[in-house]
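Asks: predicted model, plus sequence, below.
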Amino acid sequence: MAEPSENGPFLLPHDALEHLSPSEFRVARPPATVTCAVATPFGACIPNVFDWSPGDALLFANPSTPQTEAVFWVQRALGFAFEQAIWTHAAVLDATLRVWDAMPGKHVCVCSLAETLSERRQLVSVRRVKGKAVDPDALQESLELFSGNQYRIFNISTANLLLNRLGGRSPIYAERPDDTQVICSSFVQKVLVRSLQMPLVKDQFIPVPADLFAHADFFGVPAYWCRAV
């Protein structure tokens, strides 16, 4: 999977930073609360989290695994372009820079942004809902409400909805998925819909990660590494 050579508009995996030159980094003085610095040959670097907001969706272009390859090709079959289909996982950021997502075997889980960036080593895109800011308290309530949801992609309901999309048929209301079962992108959708009290990606009962990248309800937020001073 190709990665851009410049430091932006997507956040490069931190282990790729050693291939950049010092001139490709911006300089920032991080707030004391920002604890997601990583060591590089040029000193400590941080992502530009001061430009990010609670409720921002984080999309990941994962290294090739059988599961991410399957998501990529399903999204391509749904008509997404390559640069949209590479985003195969979705998460949401809370007010304290924690990352919430639904994952196979873990269901809904939460970890620090530093842990996410250091463990996953993936290209990251930051997307934000257009037209309305997310209230941090409403966001936290929604995250906790849906924290008991289970990750379920290989079930009849999810499979039927994806097959309907592949076949170009709109699902009927009765085919909506079980409200306690999610995939990563539908978890993000549910949290943001409840937090904002507005529909998002409303034309799809079960959005895929590429929807959150390409849909008109979202826009891109700059994501880059800075040299901390």
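Replies: Arrived safely, thanks for sending.

Asks: going by C-alpha atoms from here, please, whenever you check contacts or count neighbours.
Replies: Noted.

Asks: residues touching residue 134, list them.
Replies: Neighbour list for residue 134: 54-55, 192, 195-196 [criterion: Cα atoms under 8 Å, 6 or more residues apart in numbering].

Asks: now those residues: which count as buried?
Replies: For the contacts of residue 134, a burial check counting by 16 or more other Cα atoms under 10 Å picks out 54-55, 192, 195-196.

Asks: would you list these in JSON lines and tack on distance to residue 130 and secondary structure?
Replies: Putting those into JSON lines (distance: Cα to Cα, whole Å; DSSP: H, G, I helix; E, B strand; the rest coil) gives the following:
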{"residue": "54", "distance to residue 130": "14", "secondary structure": "coil"}
{"residue": "55", "distance to residue 130": "11", "secondary structure": "coil"}
{"residue": "192", "distance to residue 130": "12", "secondary structure": "helix"}
{"residue": "195", "distance to residue 130": "14", "secondary structure": "helix"}
{"residue": "196", "distance to residue 130": "11", "secondary structure": "helix"}
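
Asks: which one of those sits closest to residue 137?
Replies: Compare each of the buried ones among the contacts of residue 134 with residue 137 using Cα to Cα and the shortest gap goes to residue 195, at 8.6 Å.

Asks: also this one, for the comparison:
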Amino acid sequence: MLTKASIVDIHRIVETPLAKFEGDLGKDHCLLDIEYREVVFDFGSVVPGSIILTRNNISAVPKFQTLVTRASEARRWSHVAIMGNGGQVWDIMPNKHVRTQTFDQFLKDVDSFAIRRLRLPVDSDVLEGSLHKFSKAKYSVMGAVELATLRKKGVPVENLPPEELVCSTFVNRVLFDALDTEVIEMNVPIIWPSHFAESSLFEDVDLSDCFFFLANNEVASQDIQPSA
């Protein structure tokens, strides 16, 4: 289960004193505009292969997850994405299909998020190849149901059709292709975001000291306290 320091409520950042940030942003930092307040986020620890769990106003996914799993994280998360090379976030969405965004662009429509780092070594070039391999996939709930049916029949993951996926099956297929191993240990016909929150092959990334105000902000230095 994710720890308190691993979960960030975006809107509570503006109410919390943060450490000052000085110097150039560099490639491992991005500038977030959160309710008219500029905040620097250090994503240096978000290495390629890390997964990003998010919650927004799509309430149907958490509600449905509670019907198919008793996982303690089922009610919290509605989406999962994966970090590629160069700070690019990859995911698949209804009507948008597979997309890539910078980290700050990805967080614009997010209410809360958590990051989990893969415990297994992954070659970033191999991962990038796997991401591009599935980049033409289409978002389809019915396609995900078909995948579940095939899985119940014992069809191996590598033999499943790659054309129609949802967010969690997209991330799972990419990682399986890059690692040649299952990252979700549970024997389930379809993968949901909550399964990534519970998998022991990922470790939580502590985000409690990843947020800063710009140096000209006169707020006393103090770590962020993420939401429960």
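Replies: Good, I have the coordinates. Every value quoted in this text rests on a predicted model; they were computed, and no experiment measured them.

Asks: if we only consider the contacts of residue 134 of the first structure, which is nearest to residue 115 of the first structure?
Replies: Ranked by distance to residue 115 of the first structure (Cα to Cα), the contacts of residue 134 of the first structure are led by residue 54 at 17.7 Å.

Asks: OK, contacts around the counterpart of residue 48 of the second structure in the first structure?
Replies: Matched to the first structure by TM-score structural alignment, residue 48 of the second structure sits across from residue 54. Counting by Cα under 8 Å, 6+ apart, residue 54 of the first structure touches 93-97, 134-136, 139.

Asks: show me where the first structure has strands.
Replies: All strands of the first structure, identified by DSSP state E, fall at 26-28, 38-40, 43-47, 57-61, 89-93, 98-103, 107-112, 123-129, 150-151, 181-182, 218-221, 225-228.

Asks: roughly how far is stretch 24-34 of the second structure from the heart of the chain?
Replies: Here stretch 24-34 of the second structure is found 18 Å from its chain centre; the criterion is Cα atoms, centre = their mean, to the nearest Å.

Asks: contacting residues around it?
Replies: Residues from elsewhere that reach stretch 24-34 of the second structure (Cα under 8 Å, 6+ apart): 10-11, 13-14, 38-44, 87, 103-104.

Asks: quick check: the farthest pair among those residues?
Replies: In terms of Cα to Cα, those reach their longest pairwise distance at 14 and 87, which sit 23.7 Å apart.

Asks: the two: which is more packed in?
Replies: Here residue 14 of the second structure and residue 87 are set side by side on neighbour count (other Cα atoms under 10 Å), and the busier one is residue 87, at 21 against 17.

Asks: aligned partner of the more buried one in the first structure?
Replies: Per TM-score structural alignment, the equivalent position to residue 87 of the second structure in the first structure is residue 97.

Asks: from residue 108 of the first structure, how far off is its match?
Replies: Here the criterion is Cα to Cα, to the nearest Å. By it, residue 97 of the first structure lies 16 Å from residue 108 of the first structure.

Asks: ok, residue 77 of the first structure next?
Replies: On the measure of Cα to Cα, residue 77 of the first structure and residue 108 of the first structure end up 27 Å apart.

Asks: more neighbours, these two?
Replies: Neighbour totals were compared for residue 77 of the first structure and residue 108, and residue 108 leads with 23 against 14 (other Cα under 10 Å).

Asks: give me every residue that touches that one.
Replies: Applying Cα under 8 Å, 6+ apart to residue 108 of the first structure gives the contacts 100-102, 146-151.

Asks: try residue 44 of the second structure
Replies: Under the criterion of Cα under 8 Å, 6+ apart, the contact list for residue 44 of the second structure reads 28-29.

Asks: now with 6 Å?
Replies: The contact partners of residue 44 of the second structure, taken as Cα atoms under 6 Å, 6 or more residues apart in numbering, are residue 28.
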